[in-house]
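In: Just to be clear, the model below is a prediction. Sequence and coordinates:
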Amino acid sequence: MAAPRTVGDRSSWNLQNRSLLAASAFRTSLGDQASKGPRLQAQFLLSSLPNKSLRLVVPIWNRSTRGIRGLGGAVAPEGNQKKRTLLQFLSDHFYDVMALREFLLRMQMLKVHQKNRAFPHIEEKHGPYIAGAFFILKQGGAVKFRDKEWVRPNERGHFSLEFLQFQAVPVEAVDASGCNINYEGLNSLLALKELRSLSLRCCPHLDDWCLSRLHSLANSLEELSLAGCPRISERGLACLHHLQNLRRLDISDLPAVSNPGLTQILVEEMLPNCEVVGTNWAEGLKLGPEEQPQDTASPVPA
């Protein structure tokens, strides 16, 4: 005859039965997750662990997966191995594509900010003309001093420093086509008070706010080119009414302008002494039903 169980034996027996039931349920759930794939099985294993254990398991799991990837890349071709290494680096340092995109955008804006910094030490030593010319040349543009030849950088971005002798010679023309000039960088450009010709073609960071600052050149500027600037709209062109000495204005290929034809008409009325080129006056104009051209040679009435 078996001895009667005590209170301690009953609690031990209940704990043992609970452990067996929990293990059986865990194996059943694990089998269901395994049928769905190893990735879901791994997620189920991690979610089943306590928080303290999870913090210990995650680094081990990550190291094991990296080791598996590295082992697979050892037998892969060299090109695939480099691709795997790059993807592994990106997966380890960037959580998603948006984080990578934001990082690249911040780096691009930082680069633009560095390119638009002023050179106060050059201005103090050589004057505003030399400082403005040096800024444009560092951007990759070209400058022309009065009665002098054009100064341009070579293919490597290097340029002669002979223009440092022209401290008393004003800059009369600037070609900044394709440069990364922004609102901040205009500080160096607007110091050229005798500037007569300015080309800002295809400047990606030039916007409407930048055009509002060109009134400082109203007394001297005669030619201005804004062709191909993607961020200039009709609102920025309206700020050019201060430039009454303009004789030629190029506003072609401005994708942000909603109605090029109407915009050209308004600019011509705003600057009556200026030749506005680059757009067709009828481009973008919408005709009413009664103004639509009709084919009079057709025998069938419209």
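Out: Perfect, I can see it now. Numbering: from 1, shown residues only.
In: can we go C-alpha only for contacts and neighbour counts from here?
Out: OK.
In: in the stretch 51-200 of the chain, which spans are helices?
Out: 51-74, 78-93, 97-115, 120-126, 128-139, 186-189 (DSSP state H, counting those that start in this stretch).
In: TSV for those, including mean neighbour count and distance to residue 147?
Out: Listed next are the helices of the stretch 51-200 of the chain as TSV, based on neighbours: other C-alpha atoms under 10 Å; distance: least, C-alpha to C-alpha, whole Å:
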stretch	mean neighbour count	distance to residue 147
helix 51-74	12	65
helix 78-93	13	54
helix 97-115	12	29
helix 120-126	13	19
helix 128-139	24	14
helix 186-189	20	20
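In: As TSV, those with distance to residue 11 would be great.
Out: As requested, the helices of the stretch 51-200 of the chain are exported to TSV (distance: least, C-alpha to C-alpha, whole Å):
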stretch	distance to residue 11
helix 51-74	27
helix 78-93	48
helix 97-115	54
helix 120-126	84
helix 128-139	82
helix 186-189	83
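In: longest helix of the protein?
Out: For the chain, the helix that runs over the most residues, judged by DSSP state H, is helix 7-36.
In: what's the offset of that helix from the middle of its chain?
Out: When distances are taken as C-alpha atoms, centre = their mean, to the nearest Å, helix 7-36 is centred 57 Å away from the chain's centroid.
In: Run through the neighbouring helices and strands of that helix.
Out: helix 38-48 (3 or more C-alpha pairs under 8 Å, 6 or more residues apart in numbering; DSSP states H and E).
In: And the longest helix of the chain, what's buried?
Out: Neighbour-count burial for helix 7-36, counted by 16 or more other C-alpha atoms under 10 Å, picks out 30, 33.
In: how much does that helix deviate in direction from helix 38-48?
Out: 150 degrees (axes from the mean of the first three to the mean of the last three C-alpha atoms, to 10 degrees).
In: quick one on the thing from earlier: so which of the helices of the stretch 51-200 of the chain comes closest to residue 15?
Out: Relative to residue 15, the nearest member of these by C-alpha to C-alpha is helix 51-74, separated by 22.2 Å.
In: try this one side by side with the last:
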Amino acid sequence: MRTHILFRRYGSYAPSHNCYNYVHYYDYQDHGYVTRTTTYYDSMNLMYSYPYQQLQLSQGTPIHKAQNLKLGPTAPRHSKPLLELCPQHFYLSCRSFWGVTVAFNQVDEERVKLAGPDRAAAEWVLRNEGSIKWTTSPAHLNDYNMLPRSDFEEYKLEEIDLSNTKVIDLGFEHLKNLKHLRKVKLYKCVSIMDDALKNLQHVKDTLENLEIIDCPMITEAGLTHLIKLRNLKVLILSALEAVPDLNKSVNRLKSSMPWCHIVQTSDVGDLKT
């Protein structure tokens, strides 16, 4: 039989310019497990979930010590480091639950109304560790804390780079009502599927440059959604594991999209984008 004792700890954390409030939830189980989840509320009252963490302690670890485990940067300063508590008998594993991924990708309609679609989309990209480019600047931005603090309506997204991020199809709903987006880069996006490409139709009137490289869950059916991108000028495709014959798929797209220059990565050296 397991007993569960739930502890709540409140505090604050200030990375760079943003100040976060947080709540720790500790669930102590008498089989020697301590679990923690954390919810962040930033200065604009946006909610983020921190990945679930699980810790196995040595047998008989006192509950009061379980309360003081230092599992991350948000732990209070007086907390003792984990290694001081039980240096020989523990393992720490972090797991990102599906719910956390959804929270980082789901559209917040109230936020869209408050800050506008471009700002909301920029926050989505940077929250997932991608980068963006505004129409007003030649530089790319990859730091969430450097987003403008006011005059949101003056900043319009021109490019987004989701390379090496864990975005999912749901996040591409952020592309709705973007009127200036010209370029999207999808490189090593291991979690996106065909619906992500379907959602690119939200920017079919402006999107000119698209890269889809090493995205293992994109299929041939997903590539057919690209035919509706009537203003696309450059399409780069490569290393799509779920597409049985990429050469054949590229040839089909070329026949269906004569307005677009479609290449595979081996040809990119001669391409100026």
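Out: Thanks, I have the structure now. Treat the numbers as computed from the prediction; the structure is a model and nothing was measured.
In: TM value for the aligned chains?
Out: After superposition, the two chains reach a TM-score (TM-score structural alignment, normalised by the length of the second structure) of 0.60; 187 aligned residues with a C-alpha RMSD of 3.1 Å.
In: start and end residues in the second structure for the longest helix of the first structure, please.
Out: Per the alignment by TM-score structural alignment, helix 7-36 of the first structure matches no residues in the second structure.
In: center of the second structure - which residue?
Out: Taking C-alpha atoms, centre = their mean, the centroid of the second structure lies closest to residue 128, which sits 2.6 Å from it.
In: What's it aligned with over in the first structure?
Out: In the first structure, residue 128 of the second structure lands on residue 139 (TM-score structural alignment).
In: With residue 19 of the first structure as the reference, measure out to the residue nearest to that match when sequence neighbours are not counted.
Out: Closest residue to residue 139 of the first structure apart from its sequence neighbours, by C-alpha to C-alpha, 6 or more residues apart in numbering: residue 179 at 5.8 Å. Using C-alpha to C-alpha, to the nearest Å, residue 179 of the first structure is found at 72 Å from residue 19 of the first structure.
In: Could you report the distance from the residue nearest to residue 139 of the first structure to residue 202 of the first structure?
Out: For residue 179 of the first structure, the distance to residue 202 of the first structure - C-alpha to C-alpha - is 8 Å.
In: Check residue 65 of the first structure too.
Out: On the measure of C-alpha to C-alpha, residue 65 of the first structure and residue 202 of the first structure end up 48 Å apart.
In: If you count neighbours, what's buried in stretch 249-267 of the first structure?
Out: Buried, per 16+ other C-alpha under 10 Å, within stretch 249-267 of the first structure: 249-254, 257, 259-264, 267.
In: For the stretch 151-273 of the second structure, just list every one of the helices.
Out: 194-198, 220-223, 246-256.
In: Can you lay out the ones you listed as JSON lines showing distance to residue 264 of the second structure?
Out: Output for the helices of the stretch 151-273 of the second structure, formatted as JSON lines (distance: least, C-alpha to C-alpha, whole Å):
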{"stretch": "helix 194-198", "distance to residue 264 of the second structure": "17"}
{"stretch": "helix 220-223", "distance to residue 264 of the second structure": "14"}
{"stretch": "helix 246-256", "distance to residue 264 of the second structure": "8"}
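In: Tell me which of the ones you listed sits nearest to residue 6 of the second structure.
Out: That would be helix 194-198 among those, by C-alpha to C-alpha, at 38.7 Å.
In: what's the average distance of the closest one to the first structure?
Out: Mean deviation of helix 194-198 of the second structure relative to the first structure after superposition (mean C-alpha distance after the TM-score superposition for the first structure): 1.7 Å.
In: Identify all contacting residues around that helix.
Out: If you take C-alpha atoms under 8 Å, 6 or more residues apart in numbering as the criterion, helix 194-198 of the second structure is touched by 168-170, 172, 217-219, 221-223, 225-226.
In: What range does it cover in the first structure?
Out: Alignment of helix 194-198 of the second structure against the first structure: residues 208-212, by TM-score structural alignment.
In: Residue 159 of the second structure corresponds to which position in the first structure?
Out: Aligned partner of residue 159 of the second structure by TM-score structural alignment: residue 173.
In: OK, contacts around that match?
Out: 143-145, 195-198.
In: go again using 6 Å as the cut-off
Out: Listed by C-alpha atoms under 6 Å, 6 or more residues apart in numbering, the contact set of residue 173 of the first structure reads 143-144, 195-198.
In: One more: residue 24 of the second structure?
Out: Here residue 24 of the second structure is in contact with 8-9, 38 (criterion: C-alpha under 6 Å, 6+ apart).
In: that's a strand at it, yeah?
Out: Yes. The assignment for residue 24 of the second structure (DSSP: H, G, I helix; E, B strand; the rest coil) places it in a strand.
In: just how off-centre is stretch 125-144 of the first structure within its chain?
Out: 26 Å.
In: meant to ask about stretch 185-196 of the first structure, not that
Out: Offset of stretch 185-196 of the first structure from its chain centre (C-alpha atoms, centre = their mean): 26 Å.
In: For the stretch 201-302 of the first structure, which segments count as strands?
Out: 223-225, 248-250, 275-277 (DSSP state E, counting those that start in this stretch).
In: can you put those strands in a markdown table and add distance to residue 114 of the first structure?
Out: Formatted as a markdown table, those follow (distance: least, C-alpha to C-alpha, whole Å):
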| stretch | distance to residue 114 of the first structure |
| --- | --- |
| strand 223-225 | 25 |
| strand 248-250 | 29 |
| strand 275-277 | 34 |
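In: Point out the most buried one among these.
Out: Between the strands of the stretch 201-302 of the first structure, strand 223-225 has the highest mean count of neighbours, a mean of 21, where neighbours are mean count of other C-alpha atoms under 10 Å.
In: whereabouts in the second structure does that one align?
Out: The aligned range for strand 223-225 of the first structure is 209-211, by TM-score structural alignment.
In: Please point out which parts of stretch 207-224 of the second structure sit buried.
Out: With burial defined by 16+ other C-alpha under 10 Å, the residues of stretch 207-224 of the second structure counted as buried are 207-220, 222-224.
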